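*Asks:* only geometry, no sequence info:
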């Protein structure tokens, strides 16, 4: 069971959506959320505000039924819960994280928040990098929205901001690749087009870094990945969001979007021919069955072959208006069957990069318990580091496990994963966990 007082342990509250909290203030200080020397204030419960961090109660934590020691006040339900346990609390002011979201492109003023400067790549633990990764994903979503708005309005795209965003992705991956990849599990069907560009860009840059590409290559590939579907802005929404099978005429419209993208981007300074190549050719296939030109084999650049894998993987693991997302393992299996279409050597490297059980994967154990794959934060000689760590959420009867616990399958060999589940299985929405990880 997760113990109290461990600066790296994480437990779950009973509130919905379920929130994951760091158990000590120093863990949040390490993550850059606030300064460790912030003054501690004594407040009555009715003086609490959302965003504060509760350091101590007016009684020992162990005398309460709270599952953690130290907590962020995330919403009114947390205040109500504390009111049942104490009359006074000791807090530090923890302002909600502010986004510097694609400031120029979105027209927003950049906020002065504590985050590493560009090219700060000193390694960090997962929970130290997670806030920076959260900001990057949020800012990318804002940037993609701003890009679409600019195209519709006929305004010049802010390529400099887009390139800076790609650089931030590369820096985050260098510090801790799992933190940014964690957010690729966040998939909302109603926001597919915007989030797909974000996730494909993150996947492509992280995978390319894993392959050992240099900064120039990461920037070139990343910019192409970020813009790879920009041409869909010229495809009718009725076609993009059609829940049923597309007609030949509608499919012809879809096949135009890579060329539309190049037409839009080629008029803008700052985008290299190699980035444009990715935009044009990410739907081409090795056997010549792709589009828009039907080229094959060595005619398709390495970058475009790489992006094709990231593009297909994210599309197939996402919920769409016409199908539920598949599990990562199922998607890799399907892609392995496309031997004439996809670079299989590159696909196997992609699978090695993801691992057998990517973070955020929902799994069932041989015990009947159900849990979520989470990043490994502890390393020792007695643990098989190739085995994942699972946050157990349901017991063998599929009842809510409270308090949830971490189970390291590298340490407890009698527990094994029997199957991978789709998000939503047994009523568990992976998004509720991923978006609230602290």
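*Replies:* That came through fine. All values derive from a computational prediction rather than experimental measurement.

*Asks:* from here on, contacts and neighbour counts on C-alpha atoms
*Replies:* OK.

*Asks:* roughly how far does the residue nearest the centre of the chain sit from residue 133?
*Replies:* By C-alpha atoms, centre = their mean, the chain has its centre lying nearest to residue 183, at 1.1 Å. Remark: distance between residue 183 and residue 133 (C-alpha to C-alpha, to the nearest Å) = 8 Å.

*Asks:* re the thing from before, from residue 139, how far off is the residue nearest to the centre of the chain?
*Replies:* According to C-alpha to C-alpha, residue 183 and residue 139 sit 13 Å apart.

*Asks:* ok, residue 249 next?
*Replies:* Residue 249 is 36 Å from residue 139, by C-alpha to C-alpha.

*Asks:* more neighbours, those two?
*Replies:* Each of residue 249 and residue 139 has its neighbours counted (other C-alpha atoms under 10 Å); residue 139 has more, 20 against 9.

*Asks:* now name the helix or strand holding that one.
*Replies:* According to DSSP states H and E, residue 139 maps onto helix 126-153.

*Asks:* list the buried ones in that helix?
*Replies:* Residues of helix 126-153 classed as buried by neighbour count (16 or more other C-alpha atoms under 10 Å): 126-151.

*Asks:* and for stretch 315-331?
*Replies:* Quick answer for stretch 315-331 (16+ other C-alpha under 10 Å): 315, 316, 317, 318, 319, 320, 325, 326, 327, 328, 329, 331.

*Asks:* show me what the lengthiest strand in the chain packs onto, helices and strands only.
*Replies:* If you go by DSSP state E, the chain has its longest strand at strand 400-408. Applying 3 or more C-alpha pairs under 8 Å, 6 or more residues apart in numbering; DSSP states H and E, we find strand 400-408 packed against strand 10-12, strand 389-394.

*Asks:* got another one to weigh against that:
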């Protein structure tokens, strides 16, 4: 049997109603069985405090696939799960949005835990489906980044999960506008700027209509563009919620990796340097840059050999990641990517390339066998 934490599926428990699955202790001893009733929030909280588990097979959804999948199958599951989250975000005004979001984000959290390097690859390479709107892709980038950084900061499973959902929903009210602005060559119009300033509170209103009552989630969405010096919006407050501060940094970093009509994406190492320059000494910034590193999985690099390569995963040291060469020194693409050892003389990393300068892009599915080599 494979298990997930009860805290990750707590939304499926209806207080005062029969349990839809068995709940077990860490040693797999049966606690409340399927059909028994959890009387109140205190009883549910006590079970989660004990680290109670649920058999994934009893959940009957993609989580079982995530747990059982071979490493080579994970990229396909990432695409499937991100597309599902994207569909949910685009129907935020529909019925049962909150429940649908909870169901959609659980397997994403599991995928991140299984392979954090592949999660970073999704962010840097923007692997979400081509059919997804630009605004949805940006939300997914920020959300995965927020979850990764929350874990590095030592936040617990509930706090990390809240960070993921808050980042996904902070721009609910302007997903379409984001896409338009990304394609627009001219500066924003007064109407567009007004919509941008209003979007935090409008997104909060959408969440409240959907039944979200978590004060930390709502505060983070409301304040994710506030600054500690009072220069942010919509309220110009200085007492910024901790989660809002994390979302703000994740959004800033990932925006640098995303091309727009009037701006190329920049190299990952440069994005990290900009973070440090604008926010020196902040622990969240330090955690974000440390999580992604100088050569994050998914970024393009030039090797000492002159080849263009893509980083597959982190290596034994921060300067020797696993990479796959895509093109030779003349720019000619190889028929198949070639694994290179960056610790060897002649194959060290000479430079990080922005996506506009890289001569090829690759899917995670094609690269996964090399990542496992």
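*Replies:* Arrived safely, thanks for sending. Just so we're clear, the structure is a prediction, and the values are computed from it rather than from any experiment.

*Asks:* picking up where we left off before, now distance to residue 25 of the first structure and secondary structure too, for the buried residues of stretch 315-331 of the first structure, in JSON lines please.
*Replies:* Shown next, in JSON lines, are these (distance: C-alpha to C-alpha, whole Å; DSSP: H, G, I helix; E, B strand; the rest coil):
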{"residue": "315", "distance to residue 25 of the first structure": "38", "secondary structure": "helix"}
{"residue": "316", "distance to residue 25 of the first structure": "39", "secondary structure": "helix"}
{"residue": "317", "distance to residue 25 of the first structure": "36", "secondary structure": "helix"}
{"residue": "318", "distance to residue 25 of the first structure": "35", "secondary structure": "coil"}
{"residue": "319", "distance to residue 25 of the first structure": "37", "secondary structure": "coil"}
{"residue": "320", "distance to residue 25 of the first structure": "40", "secondary structure": "strand"}
{"residue": "325", "distance to residue 25 of the first structure": "37", "secondary structure": "coil"}
{"residue": "326", "distance to residue 25 of the first structure": "38", "secondary structure": "coil"}
{"residue": "327", "distance to residue 25 of the first structure": "36", "secondary structure": "coil"}
{"residue": "328", "distance to residue 25 of the first structure": "35", "secondary structure": "helix"}
{"residue": "329", "distance to residue 25 of the first structure": "37", "secondary structure": "helix"}
{"residue": "331", "distance to residue 25 of the first structure": "40", "secondary structure": "helix"}
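
*Asks:* just flag the most distant two among those.
*Replies:* 320 and 329 (18.3 Å; C-alpha to C-alpha).

*Asks:* how far away is the nearest residue to residue 233 of the first structure once chain neighbours are set aside from residue 310 of the first structure?
*Replies:* Nearest residue to residue 233 of the first structure, sequence neighbours excluded (C-alpha to C-alpha, 6 or more residues apart in numbering): residue 148, at 6.9 Å. For residue 148 of the first structure, the distance to residue 310 of the first structure equals 22 Å [C-alpha to C-alpha].

*Asks:* circling back to that earlier point, among the helices and strands packed on strand 400-408 of the first structure, which is nearest residue 77 of the first structure?
*Replies:* Among those, strand 10-12 sits nearest to residue 77 of the first structure (C-alpha to C-alpha), with 13.7 Å.

*Asks:* all strands for the stretch 201-350 of the second structure, in order.
*Replies:* For the stretch 201-350 of the second structure, the strands defined by DSSP state E, counting those that start in this stretch occupy 300-303, 308-313, 322-327, 333-341, 349-353.

*Asks:* and these, which is most packed in?
*Replies:* Comparing those by mean neighbour count (mean count of other C-alpha atoms under 10 Å), strand 308-313 comes out on top with a mean of 28.

*Asks:* which part of the first structure lines up with it?
*Replies:* Alignment of strand 308-313 of the second structure against the first structure: residues 370-375, by TM-score structural alignment.

*Asks:* mind checking what secondary structure residue 166 of the second structure has?
*Replies:* Following DSSP: H, G, I helix; E, B strand; the rest coil, we place residue 166 of the second structure in the helix state.

*Asks:* counterpart of it over in the first structure?
*Replies:* Matched by TM-score structural alignment, residue 166 of the second structure corresponds to residue 224 in the first structure.

*Asks:* around its match, how many other residues sit close by?
*Replies:* Residue 224 of the first structure: 29 neighbours (other C-alpha under 10 Å).

*Asks:* quick one: contacts for it?
*Replies:* By C-alpha atoms under 8 Å, 6 or more residues apart in numbering, the contact set of residue 224 of the first structure is 274, 275, 276, 277, 278, 279.

*Asks:* look up how far residue 336 of the second structure lies from residue 306 of the second structure.
*Replies:* Separation of residue 306 of the second structure from residue 336 of the second structure (C-alpha to C-alpha): 17 Å.

*Asks:* with residue 89 of the second structure instead?
*Replies:* With C-alpha to C-alpha as the criterion, residue 89 of the second structure and residue 336 of the second structure are 36 Å apart.

*Asks:* same deal with residue 3 of the second structure?
*Replies:* Distance, residue 3 of the second structure to residue 336 of the second structure, by C-alpha to C-alpha: 38 Å.
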